[in-house]
Each structure stands twice: as structure tokens, then as C-alpha cells.
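# I would like the atomic coordinates for the input below:
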Amino acid sequence: MVKVVICGAAGGIGQPLSLLLKQSDLISHLALFDVVNAPGVAADLSHINTRSKVTGHGKEAMSEALKDAHTVVIPAGVPRKPGMSRDDLFKINAGIIRDLAEGVANNCPNAFVLVISNPVNSTVPIVCEVLKKHGVFNPKKVFGISTLDVVRSSRFVSEVNPAVDPSTRVTVVGGHSGVTIVPLLSQIPGGFVDGLSEEKLGELTHRIQYGGDEVVKAKDGAGSATLSMAYAGARFTLKLLEATVAGKSGLVESSYVNLDADVEHTAEFKSKTGLDYFAQDVEFGTEGVSKIIPLPEVSAYEKKLLEAAIPELKINIAKGASFITDSA
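Here you go, the predicted structure:
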């Protein structure tokens, strides 16, 4: 039995994410939880003729939804609105994430926890601190899904140079907001950056870092990046399931993780930067994180991006961790 729970399943990300995951034969039970409309979404999806059964769980049934879960995906929370930064979301979403993490600790402490809810730089530390408080924290099993930054990078790079296949995976490190998003464009095969002027490189980097704002503006108050985020969330979830359920090896995806998940490959970086969390390429294994792939040799331009990202990440991480530790 492979039970996957989506917390926030009736929302703008949750519904398309649920639809995408319903198509997977790796999932035998898809449990949808939300404070409103989850049973209706579940009834709709349950008519699709794929392997998994679908159940819907309302506001009072969080424990029932989470019980014995293999993987918990969390897109719950309010979306960004025009003029709202990811940081503005913090006070609203932090309490939601805390309560869901409590539910995980009490009902499925061994589950893989995949966090989509913004601001990811802060919500992942919230989840980890709650799990620590309950004595069930395993850094190999908690992930911040920063895959949308990779998806955007691949697409935007192919628009700049159509010779680059849009399926080419671009390594993106750092975090999941603004200047903390550091696309390592120098690592794209074929010398992609060699053909770019400094101005074009800056424009492309900025577009990747603030792609979410592009969508928020285009939707004009009607929402944020829901469909592309659902696609990225499904891509990450399915890749993790391929490793943890099907035992497939060599699968790599960028993820915002606690660096204690692989001390061997991150101790020097952690000591040098003072960071406890960072988005890097992660190789999946049956236990979650198999290896955090060390940073490659980056360009001078990317070094400057990292220098700008690190102080911001420290602030974001401290804000998330202190939300739990200060209220203990």
C-alpha cells in the first residue's frame, strides 16, 4: 500500500496536482485533505480509471487522511496576490504548515514530507522544527519542492536559444524566492552562456528569479502560478516515488533540504556558509536523500549571485525556525 496524501488538495495547486498524481501506477491510495471541498474533488477524481483509490477528507478529518501515509505533499496555504511578496505570506501560512506538521508527527512520522507552501525557505524549517519537537525528524525525508525554478529555467533557456532542448535540466541552487534562486547557467552543456552578453545573462537570471511575479501580474488578481507549480510538484513527487517505491537509482532533482541529510557532502559548505538549509541537486534513494551533490565550479557571475543569496537565506531560515522554537 502506497498512500500519498495531498494537504490543500482542493486549492489552485492541489487540484491539478491531484489529477497528475492520479495517473501514477505507483500510488495505490490518494488521500485528499482540505478544509473545504476535498470530498467533492475526490469524488470527481475517483471516476478516473487508474490504479489508485481516492478518498476525500474534510477539516475535521486530518488525522484520518494522514494515518499511515507513505508521502505527504503540502501545497496548502493562501496564494500570493499582486504586490504580495513570498515573505508577506509567512504569517498566514506558517500556522497552517505548523498544524499539518503536527499531524504528520502524530499520524505518519516516517512519511516523506514534500513542502510546496510558500515561502518554502521558511516553511521547510517550520516542518523540521515541529518534527524535531516530537522526536521524529529525519532530514533525509523532508523536502522543499523548488522544482518550479528548474522547470522555468529549462523553458526560458530554450526560448533564448532554441538549440537547447526545453527538457534539458538546469541546476538551480540556493532557495525558492527572488535573489535566493541561483540558476547555474554555466553548467548547461554546449557553452550556452558563452553566447550571451552580460546584459542578456542578467535579464535571463532575473526572469528565472522572479518568474512567479510574471504569472501573478498576468493573472491580474486571479491567482498565482498554480498549473506550472502543480506540474513541477508532480514531477518531483513521482521521481521520489520511483526511487522509494520502485527502487530506481540515479534519479536527481533540485530540492531545498536540511543539509544534515548528507553530512559527508555538505559539512564543509555548511561550515563555510553557516546555512542549515540549501537547495542543491539531490540524488534520491529508498530512504529519501541518498546524496546531496556538491556544488560544481561556478562562474564569477554565479559566485556573486550566491553571495547575495546566502544572507537572505539565513534570514528566511531563522524566521521559520524561530516561529516554532520561540513559541515552545
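# C-alpha from now on. contacts and neighbour counts both.
Noted.
# what sits against the most centrally placed residue in the chain?
Central residue check for the chain by CA atoms, centre = their mean: the C-alpha nearest the mean position is that of Ile145, 1.0 Å away. When contacts are counted by CA atoms under 8 Å, 6 or more residues apart in numbering, Ile145 touches 114-116, 120, 232-233, 236, 254-256.
# burial of Leu58, as a residue count?
I think there's a mix-up here, since residue 58 is Gly and not Leu. Residues contacting Gly58 under the criterion other CA atoms under 10 Å number 17.
# re the thing from before, possible to save the contacts of Ile145 as CSV with secondary structure?
Output for the contacts of Ile145, formatted as CSV (DSSP: H, G, I helix; E, B strand; the rest coil):
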residue, secondary structure
Leu114, strand
Val115, strand
Ile116, coil
Val120, helix
Ala232, helix
Gly233, helix
Phe236, helix
Ser254, strand
Ser255, strand
Tyr256, strand
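# One more sequence to fold, the one below, so I can look at both together:
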Amino acid sequence: MKISIIGAAGGIGQATALLMSLNFNNVELSLFDIDDSVHGVGLDLSHIPSSVRVNTYSGYKNINDAISESDIIVITAGITRKPGMDRRELISANAKILYPIIEAIALNCPKAFICLVTNPINSLVPLAARILSKFSIFDAKKLFGVTTLDVLRAKSILEDKLNINVNYEDFYIMGGHSKSTILPVVNDKILKKMDSSSYAYDDFVSDVQNCGDAVVKEKRGRGSATLAMATAALKFVKSLCLAIEGQEDIIECAYVATTNKTISPFLAAPLHLTKTGWDSILIEKKIEPKVESKLLDILAILSDDISLGEKVYDLMSLSTDISNHKSLAVKC
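Purely as a prediction, here's the structure:
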């Protein structure tokens, strides 16, 4: 199994590389970044006893070697959100970084599973889908916007507020991956617990949605979620590896291109993972009225985010030198 991390010299990339080197066995870990400090990251990791084989590559000219024969590619490259910055403000810079990365994947390892961590996920996943479609190799089952961070946050908040042990089966996340589009949905057991406490469902939704802003604020402009995001990336990739190896009943939430365009062409939802990607979206047919009302509002916002990503693709596809754009030098 070969796993490549693109943007491995950045905060999220380094933390993800560390966690993967400690939690996988006999895996090849390929670390790539525009910045040649990525070689220092690899050297640092080599001083930690592990069965994971680490190779490092720097400079865009070497991205093909970095990702060649990859089974899974985790993309963390991009600038991070600053205090007061809306996720939409990220798309101009991060789309320029993502575009040549996806092109390289399309040309060198079109069958790889792509796990996109870079924000804004709501817009960048549709952008990536359009780029892959340009090469006629887009497989909706293998392109994931990693929204596991919202899952971890929801579980942590529920356990803290309700003082109970919460299983991942007790809730899921749907909608998108931004403050205004994250929608945690809980089962009857959790709802009853909420009803018997002072912690209401609406408060829970608000708390989960505001986690990102809270971290950005407390980091005083020095970055956004890093450690929790790396943990989320590890959780999702480990589940994906288990599915690829043939383990059944693997379920994870992610943001994907859906087969039901009447709901939304892209949606975060719980997915059943298999050897070939996700094969079904596991959303309850009957949704609580108050959840359905929130979902309708979210889908309207999500539609705008998706359109933005596709418009950015249309504008960028007109450029003939996108692979050499100076914005590629911006690291996570």
C-alpha cells in the first residue's frame, strides 16, 4: 500500500505524516511539498522506529515521481484560514494550488483514491471533479472531501455536554464542510438524552458549526485546526485502507459527488466504503422535521458553494500556464 501526502511540509501535512507513520504497518509513505523542507520532515520521521517506509520529494517537477503508483493520495496543500476570513476567500489561492495537483494525479495515477483535506472543500471537490472529467477519468466513488473532522468534533461535544459515551453509530454528519453547511444528525437515543438535559439539539448544531472559528480565533491568527484535522485524516484513511483490503461494513462520512442530483450534486453524508470506493449513501429515509428544515437551508448555501467551484474551474481552464503559477509556492 502506498499513501502519498501532498503538502507534507505544512502543519496538517506534517501532523498527518507523523500519525500515519505511527499507526500503519508496512506501508510506503510518500511525502511531497513544493518547499524542500519536506526532506527535513522525512528525516525527522526516520528517527522514530516504525515499519513505514518514508520517501520525500520536493518541487513541482518531482510530483509525478512522488505520486506514481499511489493507492491513496491525501491532499493537505494550501493556505490556512485566518481570523475573520470566510472559507470562500480561500478558494482563489487554494484552487490555483489544487489544479496542477489534480492534473498530475489524472496523468500519473488515475485509479488512486483522492482524499482532499484542503479547504474550502464544498467548492474544491467540485473543482477537482471537473479537472478529472477533463481527462475522462473522473470516478465519483474515489474522490472524497474529508469531513471526518466534523465527526470527531461532534462526538467530543456530545460526550462532554451529555456526560455519556457516544458511539459513531449514534450520529452522522451531512450537508457540507463549512460553518453554515455542517449538519450533525443524531439518533433517537441521543435525542432522548438531550430532551432530559439542558443541552438542546439546536445548541449542539451551533457548537459543531462554530468549532472551526473558535480554533482560528484561539490560535491568534497563527493557523486553523491542525492536530484534530490530522487525526481526522488518519481515521478516514485507515477506514479506507480496511475497505480496500476487503473488510466489510466500513462506514465513514465524507463529501462526495452524489448519484442523486435532485438532492445535491455534492453532499457530505455517511458512506459505505468498499474495495472500489463508496457504493452507497446511508441517510435515513425519515428525517426529523427540525433536521429537514435545517437541511433545506443548508442545501441552498451548498448549491452556491458548488457553483463557485465550477465557475472557478471555468476561469482557470482558460489559463495555459496553470502548472507554473506562482501561487503553487504557497504551502500549508
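# Just give the TM-score of the two.
Once the chains are overlaid, their TM-score stands at 0.91 when taken by TM-score structural alignment, normalised by the length of the first structure; 315 aligned residues with a CA RMSD of 1.7 Å.
# Mind picking the one among the contacts of Ile145 of the first structure that's closest to Asn316 of the first structure?
Distance from Asn316 of the first structure was checked for each of the contacts of Ile145 of the first structure by CA to CA. The minimum falls on Val120, at 8.9 Å.
# ok now the helix or strand hosting Ala42 of the first structure, how far from the chain's centre?
Take DSSP states H and E as the rule and Ala42 of the first structure turns out to sit in helix 38-45. Distance, stretch centre to chain centre, for helix 38-45 of the first structure: 24 Å (CA atoms, centre = their mean, to the nearest Å).
# Quick one: list the elements packing against that helix.
Contact partners of helix 38-45 of the first structure among helices and strands, from 3 or more CA pairs under 8 Å, 6 or more residues apart in numbering; DSSP states H and E: helix 14-22, strand 29-33, strand 53-57.
# Give the other helices and strands that the second one contacts.
Which is strand 29-33 of the first structure. Strand 29-33 of the first structure makes packing contacts with strand 3-7, helix 14-22, helix 38-45, strand 53-57, helix 62-66 when contacts are defined by 3+ CA pairs under 8 Å, 6+ apart.
# After superposing, tell me the mean distance of the helix holding Ala42 of the first structure to the second structure.
Here the mean offset of helix 38-45 of the first structure against the second structure after fitting is 1.0 Å, by mean CA distance after the TM-score superposition for the first structure.
# could you give the angle of that helix to strand 3-7?
130 degrees (axes from the mean of the first three to the mean of the last three CA atoms, to 10 degrees).
# So for helix 38-45 of the first structure, what gets flagged as buried?
Of the residues in helix 38-45 of the first structure, those buried by neighbour count under the rule 16 or more other CA atoms under 10 Å are 38-42, 45.
# residues in the second structure matched by it, start to end?
Here helix 38-45 of the first structure aligns to the second structure at residues 38-45, judged by TM-score structural alignment.
# which residues are in contact with that stretch?
Contacts of stretch 38-45 of the second structure with the rest of the structure, by CA under 8 Å, 6+ apart, involve 8-9, 14, 18, 21, 31-32, 54-58.
# change it to 6 Å
Contacting residues not belonging to stretch 38-45 of the second structure are listed as 9, 56 [CA atoms under 6 Å, 6 or more residues apart in numbering].
# cool, and stretch 302-321 of the first structure?
Here stretch 302-321 of the first structure makes contact (CA under 6 Å, 6+ apart) with 121-123, 125-126, 179-180.
# Compare the residues you listed and tell me which has the most neighbours.
For those, the largest neighbour count, defined by other CA under 10 Å, is 32 neighbours, found at Asn121.
# Mind checking what secondary structure that one has?
Secondary structure state of Asn121 of the first structure, per three-state DSSP, is helix.
# From Ala309 of the first structure, how far off is it?
If you measure Asn121 of the first structure against Ala309 of the first structure using CA to CA, to the nearest Å, the figure is 11 Å.
# And for Ala76 of the first structure?
Ala76 of the first structure is 26 Å from Ala309 of the first structure, where distance means CA to CA.
# Same drill for those two, tell me which one is more crowded.
The residue with the greater number of neighbours, taking Ala76 of the first structure and Ala309 and applying other CA under 10 Å, is Ala76; the counts read 26 against 20.
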